[in-house]
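> no FASTA, just this:
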């Protein structure tokens, strides 16, 4: 349930009404903010409006139109190119967003473009925050996302009341780009956890252990993780048609590997796990949940499913 506003309502433009952005925009509208929406796909925009008939949202024909007279612009799109298009292009949000307004990006993108946008924003006196999220679709739907932020103290002070409409945790990590590099850390940890969980489950199955009893025995100790609590049962049943897609994880890991290369950091586990995910993509699992990584580890006598 979205908390009521404790600050005056703002005029907010939300660009990108996908799996994550759609619920975030809904929470902002329910909190009492004046909402303008833009989505490049008419079908997705119309679906969002049909699903939220009680929200009075103005529809914009372009990012520039959406940003006109806005107190804040929020983006949640696909990748670096998508973000550059809706923000920095000749018809992008920065062509009309007023000085002193807030720009918040929830897309998982490179730290490079986050820093570039911050520089462009500084020149236009726009307060910029790169704010990728963790918590998945359920976290967005329930308004309990964890948000890792990069930007100035002034930008964070302006953004925090807005983010509180759909976040349970908001952490200002550091300067522009720090939010995106922290999201890379998150995805590196997550992918390695899933790889270990996949191997451990197959090991338990090969040993003919009762998986329910194994879960009961280890889920309360040091091996416990969100992935174990939320994916053990579905992995055991071979159910993967939900959740955070492997295609998206590979995009995120690619960003981490590229950033590590520039930093001179060694990330061999991340690189190896990325290749494991490529194996599952080759099996046709690109749109399946990241827990489908276990598919590349068939039991003895079975072929990869």
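Great, that's in hand. Just so it is clear, the structure is predicted and the values come from calculations on it, not from any experiment.
> Could you use CA atoms for every contact and neighbour count after this?
OK.
> which other helices and strands contact the longest helix along the chain?
Under DSSP state H, the helix in the chain containing the largest number of residues is helix 178-206. Counting contacts by 3 or more Cα pairs under 8 Å, 6 or more residues apart in numbering; DSSP states H and E, helix 178-206 packs against helix 111-123, strand 127-130, strand 145-150, strand 167-174, helix 211-218, helix 226-237, helix 246-263, helix 268-282.
> which helices and strands sit right next to the third one?
Which is strand 145-150. Contact here means 3+ Cα pairs under 8 Å, 6+ apart; on that basis strand 145-150 packs against strand 127-130, strand 133-134, strand 167-174, helix 178-206.
> Presented hereafter is structure B, for comparison with structure A:
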């Protein structure tokens, strides 16, 4: 049994922390909305704390899955932050999708405090978190990764170190760039099928078995055709992630024309009132356009 802390109980963090407790670890959780932390402890049998620092005290590993750069800084730094409560040699594992800039900042702060820091963004959505089938892409020191990998495997189907600190976040950017183009392509294919008078389900049954097949196609085409988008990974979060991709591309000199275009399409979805809709709602945007 390992003493752990988990900071952030959103749609991803809530079940991830649950897997850790179910695996026999001693888990203390923190959430900005305390009622959710209390609910989690009541359901899973762990404990909850009023601040990140209290949750992190005595923990061998502190896992976090929060919203953005500022949220991550908030749970790490300051007198009530996790770093202030962690014991020397403990490891902070960040599952949030954030910028490489804040990762570099917090990696340095952790090192200065005698702590380890692993950036470990995740992919697989809410279903992946609930089923313990996440893909985790990691950056950080080899030793810190090796120590934390068994803990992460509690909710992962694949966990891999890509390189030094920041490599995990850069890999997550690749993930979001690839998804953006895939979802737009799938949306256009289904929209085209509808305009051509074809049965979209029959079309997908055939093309999904060939080169056009993808996770997005297999897992989203039915809800797209049924006009159901109140689930999955929210457009608001996707725009946050694509903003990080585009900003980093400016710094590295990468060219992302399709990503930039799809980001604007997601802006259209937000203007339709779909900020909390699943990313597959690009299909709904096309249908609105005609």
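Yes, it's here. Since this is a predicted model, take the numbers as computed values, not measurements.
> sorry, back to before: columns distance to residue 20 of structure 1 on top of the helices and strands packed on strand 145-150 of structure 1, output as JSON lines?
Conversion of these to JSON lines gives the following (distance: least, Cα to Cα, whole Å):
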{"stretch": "strand 127-130", "distance to residue 20 of structure 1": "16"}
{"stretch": "strand 133-134", "distance to residue 20 of structure 1": "9"}
{"stretch": "strand 167-174", "distance to residue 20 of structure 1": "12"}
{"stretch": "helix 178-206", "distance to residue 20 of structure 1": "15"}
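> winner for burial among those?
Relative to the other members of these, strand 127-130 carries the highest mean neighbour count by mean count of other Cα atoms under 10 Å, namely a mean of 30.
> Now it on structure 2. Mean distance?
Compared with structure 2 after the fit, strand 127-130 of structure 1 shows a mean deviation of 0.8 Å (mean Cα distance after the TM-score superposition for structure 1).
> returning to that earlier point: right, so of the helices and strands packed on strand 145-150 of structure 1, which gets closest to residue 112 of structure 1?
Across those, the minimum distance to residue 112 of structure 1, taken as Cα to Cα, is reached by helix 178-206, at 9.1 Å.
> Quick one: average offset of the closest one versus structure 2, please.
With both structures laid over each other, helix 178-206 of structure 1 and its partner residues in structure 2 are 0.6 Å apart on average (mean Cα distance after the TM-score superposition for structure 1).
> matching residues in structure 2 for that helix?
Against structure 2, the aligned range for helix 178-206 of structure 1 is residues 167-195 (TM-score structural alignment).
> how about residue 221 of structure 1, what's its match in structure 2?
Aligned by TM-score structural alignment, residue 221 of structure 1 pairs with residue 210 of structure 2.
> Okay, angle between the longest helix of structure 1 and helix 246-263 too, please.
The directions of helix 178-206 of structure 1 and helix 246-263 differ by 120 degrees, with axes from the mean of the first three to the mean of the last three Cα atoms, to 10 degrees as the criterion.
> hang on, the earlier thing: for residue 144 of structure 1, which of the helices and strands packed on strand 145-150 of structure 1 is the nearest?
Going by Cα to Cα, the one of those nearest residue 144 of structure 1 is strand 167-174, 4.5 Å.
> Packing partners of that closest one?
Helices and strands in packing contact with strand 167-174 of structure 1 are listed as strand 145-150, helix 153-163, helix 178-206; criterion 3+ Cα pairs under 8 Å, 6+ apart.
> what span of structure 2 lines up against the first one?
What it means is strand 145-150 of structure 1. Under TM-score structural alignment, the alignment places strand 145-150 of structure 1 onto residues 134-139 of structure 2.
> Would you mind getting the average deviation of that stretch from structure 1?
Its aligned residues in structure 1 lie a mean 0.4 Å from stretch 134-139 of structure 2 after superposition (mean Cα distance after the TM-score superposition for structure 1).
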